[in-house]
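Peer 1: Give me coordinates for this.
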Amino acid sequence: MEFQEVVRRRRMVRTFQPDRPVPPEVLDRILHNATRGPSAGYSQGQAFLVLQGEDLARFWAMRPKGNGVRTAPLLIVPLSCKRVYLDRYAEPDKGWTDRDEAHWPVPFWYIDTGMATLLILQTVVDEGLGALYFGIMPEDVQPFRELYAIPDDQEPIGAVAIGYPDEAPGTVTGSPRTRARRSVEDVVHHGRW
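Peer 2: Prediction:
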């Protein structure tokens, strides 16, 4: 599929075919592509928790919301590790001698993990699948950590449900039903605001 077609087709899918698993080779490609995102200082402070089968059922038991998304056979939870970035930029080739967060104009550990997540979403479309990115609520983070033995320095930035869509092509769901996409002219400014 051409890249422009991937961009055009990318949308959030909320209902999946429950009895159609994601083939292992497709999962491998999704995860491989996720590791190809940019990373400040080549820090590579991302990790990905893959949940299928009973592991996925335990996630949904912890988080009773979700309706149709619960039918997705695969969930990938991107995790960000600030420590990796602070350690990397305290190395001699980066010039900082401390791990002070004040050096960072924005938290690149979240930005880079978000870029990796977008690569997951784009690869899913390229493979003919659908996906839904959703947040893990603050009150669910500690139970999530305990359930899957997630180290304290790994921060989930959300989750991506993946599977074969069980929606008609072109179906509009969620907020796009009631909100129009802002035009390019509204969001792009050349030279000055």
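Peer 1: CA atoms for contacts and neighbours, from now on please.
Peer 2: Fine.
Peer 1: separation between the residue nearest the centre of the chain and residue 79?
Peer 2: With distances taken as C-alpha atoms, centre = their mean, residue 117 lies nearest the centre of the chain, 3.2 Å away. When distance is defined by C-alpha to C-alpha, to the nearest Å, residue 117 is 10 Å away from residue 79.
Peer 1: in this protein, which spans are helices?
Peer 2: 3-9, 24-34, 53-62, 82-88, 108-126, 138-148, 184-187 (DSSP state H).
Peer 1: With respect to burial, which of the ones you listed scores highest?
Peer 2: helix 108-126 (a mean of 22; mean count of other C-alpha atoms under 10 Å).
Peer 1: follow-up on the earlier one: I'd say the residue nearest to the centre of the chain and residue 33 touch.
Peer 2: No. Residue 117 is beyond contact range of residue 33, at 9.6 Å (criterion: C-alpha atoms under 8 Å).
Peer 1: Quick one: residues contacting the residue nearest to residue 85 when sequence neighbours are not counted.
Peer 2: Using C-alpha to C-alpha, 6 or more residues apart in numbering and skipping residues adjacent in sequence, the residue nearest residue 85 is residue 43, 5.7 Å away. Residues near residue 43 by C-alpha atoms under 8 Å, 6 or more residues apart in numbering: 84-85, 88.
Peer 1: centre of the chain versus stretch 115-135, how much separation?
Peer 2: With C-alpha atoms, centre = their mean, to the nearest Å as the basis, stretch 115-135 stands 7 Å off its chain's centre.
Peer 1: and this one, so I can compare the two:
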Amino acid sequence: METWDAIRARRDVRQFADRPVPPADLDRILDAGRRAPSSQNTQPWDFVVVTERDRLAKLATVWRGAGHVAGSAATVALVAPVPAEGRRGQVMFDLGQAAMSLQIAAADLGVASGHSAVGDQELAREVLGFPEDRFCGYLIPLGYPADRPLRPIERPDRRAAADVVHRERW
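Peer 2: You can find the predicted model right below:
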């Protein structure tokens, strides 16, 4: 898929087919996250990849809206150092860039994704085993959509460009 097609095809998927993501595809998706830009090239992320069904089910309980994690083929947890005072926005922006890179690379391979916040950091730490000086910012569940394959969406449910884009001034 071309980049523009991958961007137009990416959508949040919450129901996944019972089909694994090939290891080479998963590695490519992770490499896209690793290559994401970050403020001052700090690359604050570590990725914990979960594919074990029992672990996915437990990980799905770290946030009230994370139920779809349980049915994913794999979920990538984005983990970063607990930010210094006043640096949380920078770290979260960097994690967001890594998350989007993961999701676009996945769409390019026909692999769907979703996203979830993490509310219960202690449970996430128990499930994922990351150190005390880290936190889990986001979960990115991956898999093949249960309903229909990814393909560019011609008429997305989005605000019109004329309503969103302001040139020079608001």
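Peer 1: related to what we said a few turns ago, okay if I get the contacts of residue 43 of structure 1 as TSV plus distance to residue 159 of structure 1?
Peer 2: Below are these laid out as TSV (distance: C-alpha to C-alpha, whole Å):
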residue	distance to residue 159 of structure 1
84	21
85	22
88	26
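Peer 1: So which bit of structure 1 is whichever strand in structure 2 runs longest matched to?
Peer 2: For structure 2, the strand reaching the highest residue count under DSSP state E is reported as strand 134-143. Using TM-score structural alignment, the residues of structure 1 aligned to strand 134-143 of structure 2 are 154-163.
Peer 1: Need the residues that contact stretch 48-59 of structure 2.
Peer 2: Stretch 48-59 of structure 2 is contacted from outside by 69-79, 123-124, 127-128, using C-alpha under 8 Å, 6+ apart.
Peer 1: try it again with 6 Å
Peer 2: Residues from elsewhere that reach stretch 48-59 of structure 2 (C-alpha atoms under 6 Å, 6 or more residues apart in numbering): 70, 74-77.
Peer 1: Let's see which of these end up in strands.
Peer 2: In this view, those that belong to strands under DSSP E are 74-77.
Peer 1: can you redo these as JSON lines with distance to residue 17 of structure 2?
Peer 2: Formatted as JSON lines, these follow (distance: C-alpha to C-alpha, whole Å):
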{"residue": "74", "distance to residue 17 of structure 2": "12"}
{"residue": "75", "distance to residue 17 of structure 2": "14"}
{"residue": "76", "distance to residue 17 of structure 2": "17"}
{"residue": "77", "distance to residue 17 of structure 2": "20"}
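Peer 1: any chance of the residues you listed in JSON lines, with neighbour count too?
Peer 2: Shown next, in JSON lines, are these (neighbours: other C-alpha atoms under 10 Å):
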{"residue": "74", "neighbour count": "22"}
{"residue": "75", "neighbour count": "27"}
{"residue": "76", "neighbour count": "23"}
{"residue": "77", "neighbour count": "27"}
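Peer 1: Nearest to residue 12 of structure 2, out of those residues: which one, please.
Peer 2: Closest to residue 12 of structure 2 out of those is residue 75 (13.6 Å), distances taken as C-alpha to C-alpha.
Peer 1: I'd guessed the closest one sits against residue 141; true?
Peer 2: Yes. Look at residue 75 of structure 2 against residue 141 with C-alpha atoms under 6 Å: they come within range, at 4.0 Å.
Peer 1: Do I have it right that residue 133 of structure 1 meets residue 160?
Peer 2: Yes. Residue 133 of structure 1 sits in contact with residue 160 when judged by C-alpha under 6 Å, with a separation of 4.4 Å.
Peer 1: and residue 115 of structure 2, what is it in contact with?
Peer 2: Residue 115 of structure 2 sits next to 139-140 when contact means C-alpha under 6 Å, 6+ apart.
Peer 1: Would you mind measuring from the equivalent of it over in structure 1 to residue 114 of structure 1?
Peer 2: Under the alignment (TM-score structural alignment), residue 115 of structure 2 pairs with residue 133 in structure 1. Residue 133 of structure 1 sits 11 Å away from residue 114 of structure 1, taking C-alpha to C-alpha as the criterion.
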